[in-house]
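Student: sequence and computational prediction follow.
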Amino acid sequence: MTSFIHPEAFIHESSYVDDPVRIGANTKIWHFSHILGNVEIGSNCSFGQNVVVGPDVKVGDDCKVQNNVSLYKGVELEDGVFCGPSCVFTNVNNPRAEIERKSEFLPTIVKKGATIGANATIVCGSVLGEYCFIAAGAVVTKDVKPYALMSGLPAKQMGWMSKAGGRLKDDLICPVDGTEYELQDGYLKERQT
C-alpha cells in the first residue's frame, strides 16, 4: 500500500498519521487521534477526539467514530457505521499481561449501517449484521443478526430496528419513514413491493 491522503481530508494538527495510509475525501480526524500504518479510511468519515485506528484496519465511507474509541487490528467497519463514545472492541478472548497473544487476534466485522452505542463492548470474533443497533453499555459476545436491537450484559436481542433507526413494533413498519419489513426464517428484511 502507498500512502494517499485526499487533499479534501482534514487532520487536526494535534493528531498523528503514520505511513502507509489511505484517507478519502471529506474525512475529518479531530484532536489527539492516531491513525497507524496500513489503515484504509473511506470518504465522508468523522473521527472524534482521542481515537486510535490500526494498524491493519479498514473503515468504509460515511462512518462516524466518536471520542475515545480504538479500532484495533482485525476490526473492519463497512459503510455507514456509527461507533458511540468510548465503545470498546477487544482483539483477544483470553488476554494476560504476561503472555503475548498478537497471533491470536480475531476479526470483528461491523456490517453496513450498524450502530454501536456509547460504552458498549464488542468481543472479538463477532459479525454485527447490517443496520443492527447495539444499545449503550451492552456487551456483545456473539454474532448479531441484521436489524437486531441488542441490549444487556451479555447482549440479548430485545427487538428490531429499521434502517432509518426506528424501533419496530409488531406491525414491523418503521415509525420514522414508513418502510415495511417482514420476518423470513428469523431474519428481518425490507418488504418487497
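Tutor: Sure thing, it's come through.
Student: hey, let's count contacts and neighbours off CA atoms from now on
Tutor: Will do.
Student: what's in contact with stretch 129-137?
Tutor: Contacting residues not belonging to stretch 129-137 are listed as 110-121, 143-152, 160-163 [C-alpha atoms under 8 Å, 6 or more residues apart in numbering].
Student: dump the residue contacts of Cys124.
Tutor: 89-93, 105-108, 141.
Student: that one falls within a helix, correct?
Tutor: No. Read with DSSP: H, G, I helix; E, B strand; the rest coil, Cys124 is coil and lies in no helix.
Student: put the buried members of the contacts of Cys124 into a ChimeraX selection.
Tutor: One line in ChimeraX is enough to select the buried members of the contacts of Cys124, burial here meaning 16 or more other C-alpha atoms under 10 Å:
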select :89,90,91,92,105,106,107,108,141
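Student: let's bring in a second model and compare:
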Amino acid sequence: MESENIGEGTKIWHFVHVREGARIGRDCIVGKSAYIDLDVEIGDRVKIQNFVSIYKGVKIEDGVFIGPSVTFTNDLYPRADAWGEDMITHTLVKRGASIGANSTVICGVTIGEYAMVGAGSVVTRDVPSFTLVYGNPARIRGRVNKEGLKV
C-alpha cells in the first residue's frame, strides 16, 4: 500500500494495492485483490468487493456499493506506446449508487445518485439518478428508490 490517505475505520483486505495519491474515506471496506490507482478519490462508507479495478480519473462519492470484479476504464483510446496524463477521461459515481458484479464502466460517464447498475452490464453512457440499468450496453430498465427497490 503506497497511499497514506486512508480514512479512520476503513478496512482493507489482503492483496489490495492502493497507489500513491489515492484517497479513501472513513468506514469503507476494500475487498481482497482490489486495485486502486493513482489519485483515485473514494468517499466515506463505500463498499468495494473483491477483484475490483479502479483506475486514475475515477471519483466515487459516499455510500457507493461496487460489486465483485467491477472494472473502471480511464482511456477511450488505449495504446501500449501512447500514454499520458492528457489521455485520462474522468468518471464520477455519485452518492448511494450500486454497481453489480462483473460490470464494466467505460470512462467519461456519470452514474447518478442511488442509480443501480445490474450485474454484468457495460456502462457506456451517463446513468441518471434513481435509475435501474442493465445489459450490454446498459440501457434504462426502470426507476429505483434509495433502497434500490424498483418503483
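Tutor: Good, I have the coordinates. Only a predicted model underlies this, so the values are computations on that prediction, with no experimental measurement involved.
Student: aligned to Thr115 of the first structure, what sits in the second structure?
Tutor: Thr115 of the first structure maps onto Ser98 in the second structure, with residues paired by TM-score structural alignment.
Student: ok, Ala164 of the first structure next?
Tutor: Under TM-score structural alignment, Ala164 of the first structure pairs with Glu147 in the second structure.
Student: same check, this time on Ile35 of the first structure
Tutor: Checking TM-score structural alignment: Ile35 of the first structure goes with Val18.
Student: wait, isn't its match in contact with Ser33?
Tutor: No. In this structure, Val18 of the second structure is not within contact of Ser33 by C-alpha atoms under 8 Å, at 10.3 Å.
Student: these two - which one has more neighbours?
Tutor: With neighbours defined as other C-alpha atoms under 10 Å, Val18 of the second structure and Ser33 compare such that Val18 has more, 25 against 18.
Student: so who does that one touch?
Tutor: 1-3, 35-38 are the contacts of Val18 of the second structure under C-alpha under 8 Å, 6+ apart.
Student: any of those residues buried? List them.
Tutor: 3, 35-38.
Student: neighbours around Ile66 of the second structure, how many?
Tutor: 24.
Student: cool, and Leu36 of the first structure?
Tutor: Around Leu36 of the first structure there are 21 residues (other C-alpha under 10 Å).
Student: kindly report the same for the one 5 residues further on.
Tutor: Other residues near Ile41 of the first structure number 23, with proximity taken as other C-alpha under 10 Å.
Student: how about it, what does it touch?
Tutor: 21-24, 58-61.
Student: if we go to 6 Å?
Tutor: 22-23, 59 (C-alpha atoms under 6 Å, 6 or more residues apart in numbering).
Student: same check, this time on Ile140 of the second structure
Tutor: 132-133.
Student: distance of it from Val123 of the second structure?
Tutor: To Val123 of the second structure, Ile140 of the second structure is 11 Å away according to C-alpha to C-alpha, to the nearest Å.
Student: next, show the common contact partners of those two.
Tutor: Contacts common to Ile140 of the second structure and Val123, judged by C-alpha under 6 Å, 6+ apart, are absent.
Student: measure the equivalent of Cys83 of the first structure over in the second structure to Asn145 of the second structure for me?
Tutor: Using TM-score structural alignment, the partner of Cys83 of the first structure in the second structure is Ile66. Remark: distance between Ile66 of the second structure and Asn145 of the second structure (C-alpha to C-alpha) = 18 Å.
Student: all good on my end, thank you.
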